[in-house]
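1. Structure of the sequence below:
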Amino acid sequence: MNANKKPIQSQPVGVIRPTVPDTLISVVIAFAMALIARAYVLEPFVIPTGSMAPTLLGEHYRVVSPHTGSTWAVDGQLGESGPGALVRDPYTTEEMQAAGIRRRSGDRILVLKRTPLSPAIRRYEVAVFRNPSDPNENLIKRIIGLPGEQVALVDGDVFIRKEPGASSADWEDARWRIARKPEREQRTVWVPVFDTAHLPRESVEPQAWPFKPTGDWMLSGTNLIKPNDGAAELEWDTTAWDIRDRLAYNDLDMYRDPRFGPGRAKAWLPPNYPVSDLAITTGYEPATSEDVLTMEIRTRETRFVARVFADKAELWLEPETPEGAPPQLMTQADFVMPLTIGKASLVEFWHADQSLWLFVDDRLVCRANYDWTIRQRLEKSISGTRYETLMPLSRGLNLLSSTEQYTKPEIRISHAGGKAKLHRLRVSRDLYYHPYQTSLSMRAGEPPYGTHPTSTLTLGPGQYFALGDNSPRSADSRVWGQPHPLVSQNFPLTAGPGVVPEELIIGRAFLVYFPSIIRDGTVPVPDLGRIRAIH
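-> Prediction:
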């Protein structure tokens, strides 16, 4: 063996260029993988209508106010209003010409398809399914009722009774429980009502300012300043601006009062209902360690109160009934880190689904639930009325659908102690599921499904109850009649009026991957800032 023989070194042979067959094979493999993914894993859809607005948008117009900086979507039907169409700023009620605003397409979403290995759909998840009344059409709604349950829509909220196989829909049964939304879904569905960041730049007009101040409050930009020591309050003026389930997306009728009353009902748009599930948000800047911020929502014969101290927070329930029940401390919690004096901390007080939440700097500090029955809820929401008087159907009319009998909420924000600042004060409202009887939902004189004991459905195995976030404009489980004959024929065990058969569910909507395209300039640009997860 030659000891001097050197090992063979590999020599570079240059760049290997793919051949045409290699490229074709790669394209075919990629195409096949895309087809497999679309068939079994993911599928894109375009939102066709506004039944899930403002969470998901169908064809719409996006308006920007030059005076408040606010931006909002308006239903695509605006284009049918003619050349003189108007839009209205939801924060100031200012009317503007819609000329020049271009129609946008609906959101494009991705759906995680349902397979035998998929986990069961959870309540309040958003699902895509074939329309039980027209299986050629795809719908997207929020799943509210699950198999083996009964669903009651009471004062805008969802109550559930788990009664597999039950036929009785007695709303006085003690087993009814309110179905509370998880935090993630609740954050998604808050609808803005007021925001100091969207006050007019020139001067604050009366219709843009809902609070009656007591004490020394000054407005400086987006901040409210209390320059002196002592007590001061801000109280929502319900005589000028009542909080209802108004939605800028639906605001096409300029004859409707944008601030007060239910608004006139039209065939395509029911009246507005008072909403008592509210969120108050602000950046709270205390001046001393003795300062106390109190946020109060008064409704349903009760005061729901959050008190924020420098080192702790409290949640109170204070009844206003003639019996004079004492205030009840629901819960309290010490802060991990006390509030920093002279620095703003984000404070959020929620009242939603018979639950109180308090967040400080995006961290849940304390939470308390109160569990009223359906009877208690109705008798407190419709003050001075007995449950028995609400149940009879007068010529098929559901007395629970009348808007003006429901309690109108009041808000009070007070501060005691030294000087203080409230940075960007905001008020939002929750979803409100309508019991209103439109011509679409009369069903031979019967109330919409879920809105009265006589119309309460019992969901069997493989049946779901689905509702749209834009409740006034959504055709959903409340109003669906008999399913399409093909659906009844192919799925006889799960098909039925008002329900979504499990076999028609395509999957969960989880991502807006391509929002509508902005065509305001010379070059169309995708609105990538609105890519978002769907909750």
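
2. CA only for contacts and neighbour counts going forward, please
-> Fine.

3. how many other residues sit next to residue 452?
-> 27 (other Cα atoms under 10 Å).

4. Could you do the one 5 residues further on as well?
-> Other residues near residue 457 number 27, with proximity taken as other Cα under 10 Å.

5. Same question for residue 524.
-> Taking other Cα under 10 Å as the neighbour definition, residue 524 ends up with a count of 10.

6. Spit out the contact partners of it.
-> 517, 518 (Cα atoms under 8 Å, 6 or more residues apart in numbering).

7. ok, residue 144 touching residue 466?
-> Yes. Assessed by Cα atoms under 8 Å, residue 144 is found in contact with residue 466 at 5.4 Å.

8. More neighbours: these two, which one.
-> More crowded of residue 144 and residue 466, by other Cα under 10 Å: residue 466, with 25 against 21.

9. Please identify the helix or strand for that one.
-> Using DSSP states H and E, the element containing residue 466 is strand 463-467.

10. For the helix or strand that that strand is followed by, which residues meet the burial criterion?
-> Downstream of strand 463-467, the next assigned helix or strand under DSSP H and E is helix 485-490. Using 16 or more other Cα atoms under 10 Å as the test for burial, helix 485-490 gives 487, 488.

11. and this one, so I can compare the two:
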Amino acid sequence: MSDKQSPSKEKSLCSTFEWLLIALALAFTYRAFLLEAYKIPTGSMAPTLRGDRFAVACQSCGEKFDYGFIPERYRRGANREGFYQLDPGTICPNCGTTSRPVASKINGDRILVFKGSYYFHDPDRWDVFVFKNPTEPHLNYIKRLVGLPGEKIEIIDGDIYINDKITRKPAKVQNELWMPVFDSRLTEVVAYSQNREPVSPMMNSEGSNWRYIENGRSFSLDETEGKKHELYYNYKQGRDLRAFYSYNRYDMINVAPFFSDMMLEAYVAFPDQSGEFEAVLSKYGTEYTASLDVSGTMTVSAKEPSGKRNVIAEKTIKPLDTDRPVRFCFENLDHVLRFSFGPETLEYDFGREAHAMGEPGRLRPQIKVAGSGRLRVENLRIMRDIYYYGTGFDDETLRAGEGRPYTLGEDEFFACGDNSPASSDSRYWDAPGIGNNAKTYPAGVVPRDYLIGKAFFVYWPGSFKYNLNPKFSKLGKFAILPNVSEMKFIYGGVDDAEIEAEE
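-> Just a heads-up that it's a prediction; the model follows:
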């Protein structure tokens, strides 16, 4: 009987083996041409994508942030609980406090890359893409694509200019690239434990009388005489208004330029349904003011260094119910002033030409809010835009820096890391790219031949390891659960409608 079943068993084994071969072939095909997982090793794309890093919580304000792990600096390794003593140059992105905390290490983000993407369409600007490093083709790099074939690229005051016009990022990309400067909800938690007055960088100008409430997290004004009271951002009390990255060492702040593209957001309530509130952001010495008269007027004006003030945009709105907080937002971004209050928006576009808003200078920006009447301001946040460095730490102009534009040839792309001061990319590569059969590529470009695919999802962003005090986290070094809240899609590129709108 067993002899009669042998052919059937052999046939079954052959069939199983055949299916295994097919499955393996499909898996290899899938990995080679469609989808592949990658681990981010370094912080050149932080904060969008993070490499091996430390999870830090500021001892002063409680802000949670990442600090890059560089193996050469930590040869001694972690202690028995899995924590490292960090560099003395760690700086909080919210309050500017420098410290040398103890923190646990998190492995780099793990992402999915669609390798078939560029078989079907050309890469788009702002894509986060994987490619072979032109100078070391055995290494894969990941950066943001900022320049396309045939374009002239120039970096001026942190912004990307293509063919002498500023480029504007798609909304979803921009949302990823706003970086914190100040958040009133994180005003010095140390003050609470010591029962003392919190110290906020938003300070009263002389003669003004804003009051701190809720331990400095909110501000209130009770003014019945129509006088305007002002709060200004004191960089000496908070963090400096420079385009530094807390992911990097503190000593980089000394050479970081001042940023000029920023956003101020707050939630404002007018209990009496009357009063005024305004925000002031300066750029190159000119103060731009977004003013709200809650009775029904939104205004954007410009005050030149000479003191002359001009109204450049105005809009009448229907009065809103303002006894509860309403979102107020004013941003100066890529040559556009955008003022929002609740559902209403007012914009002024200076155009895309270089220097449309003046000549860049080494001027620290000014940030203020002011109001009159009875009002309350909550959840005040200041954010800055990503800043692409066009000069090195020795003040040398980099490739495509201001005054040194770079024109791409056919099938050539320009790549920059989001962590601009700590990214090896097209601005820095000084050796020709290495191709097959003794072929070379111009220094600084990513050739089409070396494109691998478009990154689109962070599926494993790291584990829960943020700790104010390591003794409360005995499981710190064994944390293996991913931080699900940080799983996300990676946005990039523009659609045809956005390209046409730009042109």
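
12. Superpose on structure 2 and give me the mean offset of the strand holding residue 466 of structure 1.
-> Superposed on structure 2, strand 463-467 of structure 1 shows a mean distance of 1.1 Å to its aligned residues (mean Cα distance after the TM-score superposition for structure 1).

13. residues touching the alignment partner in structure 1 of residue 92 of structure 2, list them.
-> Alignment note: residue 92 of structure 2 maps to residue 89 in structure 1; criterion TM-score structural alignment. Residues in contact with residue 89 of structure 1 (Cα under 8 Å, 6+ apart) are 65, 70, 95, 96, 248.

14. Report the separation between residue 420 of structure 2 and residue 427 of structure 2.
-> Remark: distance between residue 420 of structure 2 and residue 427 of structure 2 (Cα to Cα, to the nearest Å) = 10 Å.

15. gap between the most centrally placed residue in structure 1 and residue 470 of structure 1?
-> Central residue of structure 1 (Cα atoms, centre = their mean): residue 189, 2.1 Å from the mean position. Distance of residue 189 of structure 1 to residue 470 of structure 1, computed by Cα to Cα: 10 Å.

16. Residue 208 of structure 1 too?
-> Counting by Cα to Cα, the gap from residue 208 of structure 1 to residue 470 of structure 1 is 24 Å.

17. how about the longest strand along structure 1, aligned to which bit of structure 2?
-> For structure 1, the longest strand by residue count, based on DSSP state E, is strand 134-145. Mapped onto structure 2 using TM-score structural alignment, strand 134-145 of structure 1 spans residues 136-147.

18. what's the average per-residue distance for the matching stretch once overlaid on structure 1?
-> Mean deviation of stretch 136-147 of structure 2 from its aligned counterpart in structure 1 after superposition (mean Cα distance after the TM-score superposition for structure 1): 1.1 Å.

19. what comes up buried for that stretch?
-> Buried, per 16+ other Cα under 10 Å, within stretch 136-147 of structure 2: 141, 142, 143, 144, 145, 146, 147.

20. And the contacts of it?
-> Against stretch 136-147 of structure 2 from outside (Cα under 8 Å, 6+ apart): 44-45, 124-133, 153, 160, 162, 408, 413-418, 425, 433-434.

21. Check the burial of residue 396 of structure 2 by counting its neighbours.
-> For residue 396 of structure 2, the neighbour count with other Cα under 10 Å is 10.
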